[in-house]
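Visitor: here are the coordinates; sequence isn't available:
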């Protein structure tokens, strides 16, 4: 059973939107995007977004990271699946449903960045946990932190 975050507002018809997001860590910080919609406000998201056509989650994740951040990534592990009810900047009611992946950053190509209102910011994980717009993203960061802590505290085997 997938996790569902947010609350569907009565009277709104939420569009099922297959989506994918990623957690990339570098030097103890997580890649996040600061989205500035002008009058629509400023918020933080994990990099990612909707799948286009017949894309796999991995293909969409590579494309979305490039478009939003200019980073070249490799999906490593599907951490979880979650849904998030929310209203887009244009007022459309959607339910983003899909995976959150742990990814590795393999490079950067600023020429691939297409979304001018998205800015790559590297955040401390706890700051990201409390700053991310979507509960599903915060939950995924908490899960990632727990998994890292558990792996780090396992006794070393010979």
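Guide: Great, that's in hand. As the structure is a computational prediction, the values presented were derived from the model and not from experiment. Numbers count the residues shown, from 1 in each chain.
Visitor: from here on, contacts and neighbour counts on C-alpha atoms
Guide: OK.
Visitor: Kindly confirm my reading that residue 105 is in a helix.
Guide: No - under DSSP: H, G, I helix; E, B strand; the rest coil, residue 105 falls outside any helix and is assigned strand.
Visitor: On the three-state scheme, residue 60 is what?
Guide: Per three-state DSSP, residue 60 ends up helix.
Visitor: What's the local residue count around it?
Guide: Residue 60 has 21 neighbours, counted by other C-alpha atoms under 10 Å.
Visitor: structure B:
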């Protein structure tokens, strides 16, 4: 199995009630996720999270700790995926679908409804807690 790291960013609106979600075009059906995607070679988790949000939504974000870490085995693809979901805040940019071949919609979704799409097991209500753990980058060690 190939290890694949994936980052997502949990972003709330100014009222703290709705979560920014993207609707991805899938092979069989479209599906909602938080903005995010695969970490590229040589990229930190934080860099990947910021880049993916910008690419998918047009928004500039700042990362404020880790919301959750999860993993899944995709037998059909031969992938062992590790998901790093960060908390973030929007610091600039404008919502814009720059990759219409991948993203069909960007929407603000009620946090309880969004929780159904975030794929975090047994944590109903966790999305509205303000908890996070720090993200620590030890820099490059030679």
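Guide: Alright, I've got the coordinates. In this text, all values refer to a predicted model and were calculated from it rather than measured experimentally.
Visitor: Structure 1: helices as residue ranges?
Guide: 57-69, 125-131, 135-153 (DSSP state H).
Visitor: In JSON lines, list those along with distance to residue 117 of structure 1.
Guide: Converted to JSON lines, these look like this (distance: least, C-alpha to C-alpha, whole Å):
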{"stretch": "helix 57-69", "distance to residue 117 of structure 1": "9"}
{"stretch": "helix 125-131", "distance to residue 117 of structure 1": "18"}
{"stretch": "helix 135-153", "distance to residue 117 of structure 1": "19"}
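Visitor: Nearest to residue 102 of structure 1, out of those?
Guide: Smallest distance to residue 102 of structure 1 across the helices of structure 1 (C-alpha to C-alpha): 8.2 Å, for helix 135-153.
Visitor: Now residue 31 of structure 1. Nearest residue, chain neighbours left out?
Guide: Distances taken as C-alpha to C-alpha, 6 or more residues apart in numbering place residue 122 nearest to residue 31 of structure 1, at 4.8 Å, with adjacent residues excluded.
Visitor: which ones are touching the equivalent of the one you found over in structure 2?
Guide: For residue 122 of structure 1, the aligned position in structure 2 is residue 108, judged by TM-score structural alignment. Residues in contact with residue 108 of structure 2 (C-alpha atoms under 8 Å, 6 or more residues apart in numbering) are 13, 18, 19, 20, 21.
Visitor: Nearest to residue 100 of structure 2 among those residues?
Guide: Of all the contacts of residue 108 of structure 2, residue 100 of structure 2 sits closest to residue 21, with 14.8 Å by C-alpha to C-alpha.
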